[in-house]
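> sequence? don't have it. structure:
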């Protein structure tokens, strides 16, 4: 198995390269007159689309209020589902749920690394 630091460094280098390529691409698009004209046309159409949507949305105001309430309920229930699954996992219990078609679902946990501060950079400068 590879060293975790080596893999971490490789990911950071790949992300830097990815960022550079995307920057070059964006700059090329910005220098294209045809692209800029298309963007202007697109913005005009987007504004027209928003006006049409707003006119229709005003007819459905009560439904959109209900939609917002449902969205909040879903977010709350997803947090609750995660908490319940984590509690069962900590207890060593198996975790599985089923949908209406009897498809089984199991939780997926992931690990992310978050930068905790510039401490490492300061230590490198001292060396």
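Noted; the coordinates are in hand. The shown structure was predicted, so the numbers you read here are calculated from the model rather than taken from an experiment. Numbering: from 1, shown residues only.
> going forward, measure contacts and count neighbours with C-alpha atoms only.
Will do.
> look up how far residue 20 lies from the residue nearest the centre of the chain.
By CA atoms, centre = their mean, the mean C-alpha position of the chain lies nearest to residue 112, the distance being 13.4 Å. In this structure, residue 112 lies at 23 Å from residue 20, with CA to CA, to the nearest Å as the measure.
> what segments of this protein are strands?
Per DSSP state E, the chain has strands spanning 97-98, 104-105. These are given in chain order.
> got the contact list for the first one?
Contacts of strand 97-98 with the rest of the structure, by CA atoms under 8 Å, 6 or more residues apart in numbering, involve 104, 105, 106.
> and the comparison structure, right after this:
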């Protein structure tokens, strides 16, 4: 089995290579006049699109308020579901869920590292 430091270093090296390739690609795009022209046209079209979206969004003001409330409710319910599942697992009990169609669900846990 490989050492955790060796894998970590390999991930960092791969990320650096990805960054270098993406940077070279971005530089090549910035030097293309055709790309610049298309990007400017795209910017104008995006502004028009945003204007139309805002006009229609103002007509749906109450629906968007309801949408925001539903979004908050989902976040809270998902957090509660995770907390209950973790508590149940910590008690040594199995965590099993079935939806209305009979599909089985099981919890998935992951570990991530962040710089401190």
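Thanks, I have it. All figures in this text were calculated on a predicted structure; none of them were measured in a lab.
> just give the TM-score of the two.
Scored against TM-score structural alignment, normalised by the length of structure 2, the superposed chains reach a TM-score of 0.95; 116 aligned residues with a CA RMSD of 1.0 Å.
> mean deviation (superposed) between the helix ranked longest in structure 1 and structure 2, please.
Of all the segments assigned as helix in structure 1 under DSSP state H, the longest by residue count is helix 61-90. Between helix 61-90 of structure 1 and the aligned residues of structure 2, the post-superposition mean distance stands at 0.7 Å (mean CA distance after the TM-score superposition for structure 1).
> residues of that helix that come out buried?
By neighbour count, with 16 or more other CA atoms under 10 Å as the criterion, the buried positions of helix 61-90 of structure 1 are 85, 86.
> from the chain's centre, how far out does that helix sit?
17 Å (CA atoms, centre = their mean, to the nearest Å).
> cool, and stretch 113-127 of structure 1?
In terms of CA atoms, centre = their mean, the centre of stretch 113-127 of structure 1 is found 27 Å from the chain centre.
> who's in contact with that stretch?
By CA under 8 Å, 6+ apart, no surrounding residue is in contact with stretch 113-127 of structure 1.
> rewinding a little: translate the residue nearest to the centre of structure 1 into the numbering of structure 2.
Residue correspondence to structure 2 (TM-score structural alignment): residue 112 of structure 1 is matched to residue 112.
> could you do residue 14 of structure 1 as well?
Residue 14 of structure 1 is assigned residue 14 in structure 2 as its aligned equivalent, the criterion being TM-score structural alignment.
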